[in-house]
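Engineer: Sharing a sequence plus its predicted fold:
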Amino acid sequence: MKSILRVRLSFMMFLEFFVWGSWYVTMGTFLGANLGAKDQDISLAFSTQSFGAIIAPFIVGLIADSYFHAQRILGVIHLLGAGLMYWLYQSEDFNSFFPILLIYMILFMPTLALVNSISFNQMKDPAKEFSIIRVWGTIGWIASGILISYLAWDSQAGLADGLLKYTWLMASIVSVILGLFSFTLPHTPPRADRSTEFKLSEILGLDALSLLKHKNFFIFFLSSILICIPLAFYYQNASPFLTEIGVENSTGKMTLGQVSEVLFMLALPLFFSRFGIKKTLIVAMIAWAARYVFFAFGNADEQVWMLLVGIALHGVCYDFFFVSGQIYTDAHAGAKFKSSAQGLITLATYGVGMLIGFWAAGHISDYFLVEEGNHDWESIWLIPAGISVLVLLFFTFLFKSETIKPINNR
């Protein structure tokens, strides 16, 4: 791949995840501080990601893959998204905010597949080339968080002045830039053969359900859904938690999770090849439980190190479970169900698993509301820690060790 093309694709990834990170991390804090939203309202807002993940296969599988160039639909979606982001910036109450966010996430979630498709289409050896480009997405997410804290939008003074609303304006502006830039990206024509019969089951990944006949894969599949329940607690509650207990520059500090993602992504191939799939997934689930224990007993003063360690564990939680899980799924699926299997896992985790998790997190946070604006965070965080331990035990005792050779086809 030519250097200029690598730079263009890297810039696309940077902008894609900068847009997402601009508002996603601080949304819970924004809703509570600016719109007076309750815990269950915040839960409903985060659930839009799951609804988007469930609907995304229709847009990518039916529309993008069959009728339009990927870079063109990416550009249109982000230009539409810029308008929706500006609308959210002007929102004054949750009732007007939620339907716009839902529309936005239904449009946005397919772009995560589109940027990958555009990148893969230009690569001769994705196994070597993709990670160098994809890492710029993580850097974009980190940059947005650092910028928010640098501008003090997430500080106590910033929250009092309502400055966190500017995250939506920032996302809108960057969406315009990405939308226009997308039309300059290399052509990525539709790949689907429209002469063949349309199969809804193939688009949704349901063809891969036959893989569940394999006991080990079935245990892994259930564990993937279950572990996404505590994961939702992190996405939904981490920013409001850190802000509520008085951690300064909390959004910038949360980027430690993405920094660790980069480091553990580099460590994953060595760990995976040496210790195998079962031990890799077990380490991830142990880290999941440990993270919430650190959150439960940490504070903004002398125990702030516990919060920082808990945030940094996000890298091993995400990379060692989701990335290694994708490798495991790919190895079991083979050529016939390769795409369908990945679609099924995405639908189950980001769709079903996290939808349950966001719902549970909202109700539990509301139950442990001590007084207006204050929660019993120790009790809240110990619940996902306990769920993680139960999933760990379920997986450890029922999943049999397997020798999986990573597939070099990305």
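Structural biologist: Yep, it's here. Numbers count the residues shown, from 1 in each chain.
Engineer: C-alpha from now on. contacts and neighbour counts both.
Structural biologist: Noted.
Engineer: For residue 81, list the residues it contacts.
Structural biologist: Residue 81 makes contacts with 104, 107-108, 172, 175, as judged by CA atoms under 8 Å, 6 or more residues apart in numbering.
Engineer: again with residue 405
Structural biologist: Residue 405 is in contact with 273, 331, counting by CA under 8 Å, 6+ apart.
Engineer: element containing it, please.
Structural biologist: For residue 405, there is no host helix or strand (DSSP states H and E).
Engineer: Okay, it and residue 154: tell me how far apart.
Structural biologist: 45 Å (CA to CA, to the nearest Å).
Engineer: ditto for residue 281
Structural biologist: 34 Å.
Engineer: Over to residue 27?
Structural biologist: In this view, residue 27 and residue 154 are 11 Å apart by CA to CA.
Engineer: The two - which one has more neighbours?
Structural biologist: Using other CA atoms under 10 Å as the criterion, residue 27 and residue 154 rank with residue 154 on top: 29 against 24.
Engineer: check contacts around that one.
Structural biologist: Residue 154 neighbours (CA under 8 Å, 6+ apart): 26, 148, 163-164, 243, 248-251.
Engineer: Surely it forms part of a strand?
Structural biologist: No - applying DSSP: H, G, I helix; E, B strand; the rest coil, one finds residue 154 to be coil, outside a strand.
Engineer: that older thread, just the buried members of the contacts of residue 154?
Structural biologist: The neighbour-count criterion (16 or more other CA atoms under 10 Å) marks 26, 148, 163-164, 243, 248-251 among the contacts of residue 154 as buried.
Engineer: got another, please set it beside the one above:
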Amino acid sequence: MGIKSRLVLMNFLQFFIWGSWLISLGNYMGATLGFSGIQIGGVYTTMGIASLFMPGLLGIVADRWINAERLLGICHLAGALLLVYATTVHDYFWFYIVMLFNACVYMPTIALNNSVSYNVLEKKGYSIVTNFPPIRVWGTVGFIAAMWAVDFLGWTQSASQLYVGASASLFLGLYAFTMPPSPPLQKQTERSLMSSLGLDAFVLLKQRKMAVFFIFAMLLGAALQITNAFGGPFLDDFKSAYPDSFGVKHPNLLLSISQVSETFFILLIPFFLKRYGIKTVMLFSIVAWVFRFGLFGIGNPDDGLYLLVLSMIIYGMAFDFFNISGSMFVEKEADPTIRSSAQGLFMIMTNGLGALVGGLASGWVVDHFTVNGNRDWQSIWFTFAGYALVLAIIFPFVFKAEKE
């Protein structure tokens, strides 16, 4: 098997694990475990809490002491055990704790997966900008495959979805150890105080361009968390008005159109980055979030299904042009010796601080527009669209980056 094919399999499994439970876990917690909305939201914020420190911490470990591919394998093996254990827990407190530990070992693997991919491609003489997106797109395919498998098997409200994730995690944990080595690049001597404390990647924040970039990465990470947390409950609330609609019967399949769209927009990233540069690509992403939320506000699973589908398609640009392009931008700007730390910092801002801000703020907005258990989804989504519109107006004036 060629090295590109091996990276394809690694990326496929990386996101297959996440796709098996990320979108449908809320249904399992609410319908099967009987958790309240606040409790469900609390479990989802574990990913934000873990992303505040674990990606950066393990990125430092990979930069200094342990090969990145080995650390990737260790994390996934631990994740497999935790997902299996989660199937046996029905008390909210302990379920929260188990999922928090699972987030602590899974969230860093997203950045580690990128670091291993970049390192292997670079050593083999491949262009990262040209060759990584077609490889990374298979991660999205893996996410979709997992969502469809769980939906078609009728496991969206079952603990079986966690077994699916655990099985893939076990396989990837073992497979990672067979990848070409990505050893630490930093020397263990003549290090500065900042280097010794593992704060290397934070030097990027001294550059105004990078500081602004990471702030908007956090704010856009909040938008992503809104989609993850409330896309499913939004469709579920239509079950009384449109009980026989496709979106109500197969919410995972409808939501998976977003990931299908990702596979298309990922392949466009090299063209857009080379033609327009990171600033314009990021602006496209922010504007796409405006339409993503706005179309949710006016759509429904019946006569407005086409609006929801269009929103799912736009999501591909909203996510990829920010998340994937942003990771590649960080890779270009960071010194190779702090590669994993820099990717970890990007994860901290998007899936850490961004997820916390998005989770807390969106929860407040949803509660504000909820009366007697009935949610005014149109007002909710228009509020989120307004938030993204404000970001789109401000971003071009504060972010300065040369087109290369």
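Structural biologist: Good, I have the coordinates. Quick caveat: nothing in here was measured; it's all calculated off a predicted structure.
Engineer: if we can go back for a sec, out of the buried ones among the contacts of residue 154 of structure 1, the closest to residue 204 of structure 1 would be?
Structural biologist: The nearest member of these to residue 204 of structure 1, counting by CA to CA, is residue 26 at 30.9 Å.
Engineer: Identify the residue of structure 2 aligned to that closest one.
Structural biologist: Matched across to structure 2, residue 26 of structure 1 falls on residue 24, judged by TM-score structural alignment.
Engineer: wouldn't that match be in contact with residue 157 here?
Structural biologist: Yes - if you go by CA atoms under 8 Å, residue 24 of structure 2 and residue 157 touch, sitting 7.1 Å apart.
Engineer: The helix or strand encompassing residue 169 of structure 1 vs structure 2, average offset?
Structural biologist: Assigned by DSSP H and E, residue 169 of structure 1 belongs to helix 166-182. Using mean CA distance after the TM-score superposition for structure 1, helix 166-182 of structure 1 ends up 1.7 Å from its aligned counterpart in structure 2, as a mean over the superposed pairs.
Engineer: residues in contact with residue 221 of structure 2?
Structural biologist: Residue 221 of structure 2 touches 349-351, 353-355, 358, counting by CA under 8 Å, 6+ apart.
Engineer: 10 Å instead, please
Structural biologist: Residue 221 of structure 2 sits next to 48, 215, 319, 322-323, 347-358 when contact means CA atoms under 10 Å, 6 or more residues apart in numbering.
Engineer: Those residues in strands, which ones?
Structural biologist: Using DSSP state E, no member of these sits in strands.
Engineer: how much space is there between residue 17 of structure 2 and residue 165 of structure 2?
Structural biologist: Applying CA to CA, the value for residue 17 of structure 2 to residue 165 of structure 2 is 5 Å.
Engineer: Show me the common contact partners of the two, please.
Structural biologist: Counting by CA under 10 Å, 6+ apart, the residues touching both residue 17 of structure 2 and residue 165 are 79-80, 146.
Engineer: Which strands and helices lie in contact with whatever helix or strand residue 297 of structure 2 lives in?
Structural biologist: Residue 297 of structure 2 is part of helix 251-298, with elements assigned from DSSP H and E. If contacts are counted by 3 or more CA pairs under 10 Å, 6 or more residues apart in numbering; DSSP states H and E, helix 251-298 of structure 2 sits against helix 128-152, helix 208-236, helix 246-249, helix 305-333, helix 377-398.
Engineer: Out of those, the one nearest residue 96 of structure 2 is which?
Structural biologist: Nearest of those to residue 96 of structure 2, taken as CA to CA: helix 208-236 at 15.6 Å.
Engineer: May I see the buried residues of the closest one?
Structural biologist: Neighbour-count burial for helix 208-236 of structure 2 flags 210-232, 234-236 (criterion: 16+ other CA under 10 Å).
Engineer: re the thing from before, spit out the residues that contact residue 24 and residue 157 of structure 2 alike.
Structural biologist: Common neighbours of residue 24 of structure 2 and residue 157 (criterion: CA under 10 Å, 6+ apart): 150-151.
Engineer: just to revisit the earlier point, among the buried ones among the contacts of residue 154 of structure 1, which one sits closest to residue 273 of structure 1?
Structural biologist: Nearest to residue 273 of structure 1 out of these is residue 251 (CA to CA; 34.4 Å).
Engineer: which ones are touching the closest one?
Structural biologist: Neighbours of residue 251 of structure 1 in contact, by CA under 10 Å, 6+ apart: 21-22, 25-26, 142, 144-150, 152-155, 238-239, 242-243.
Engineer: can you do 6 Å?
Structural biologist: Neighbouring residues of residue 251 of structure 1 by CA atoms under 6 Å, 6 or more residues apart in numbering: 145, 149.
Engineer: Now which residue in structure 2 aligns to it?
Structural biologist: Aligning on TM-score structural alignment places residue 251 of structure 1 opposite residue 252 in structure 2.
Engineer: Excluding sequence neighbours, find me the nearest residue to residue 298 of structure 1.
Structural biologist: Counting by CA to CA, 6 or more residues apart in numbering, residue 306 is the residue found nearest to residue 298 of structure 1 once chain neighbours are left out, at 5.1 Å.
Engineer: The one you found and residue 300 touch, don't they?
Structural biologist: No - using CA atoms under 6 Å, residue 306 of structure 1 is not in contact with residue 300, being 9.4 Å away.
Engineer: So which of these two has more stuff around it?
Structural biologist: residue 306 (20 against 16).
Engineer: any idea how far that one is from residue 110 of structure 1?
Structural biologist: Using CA to CA, one obtains 36 Å as the distance from residue 306 of structure 1 to residue 110 of structure 1.
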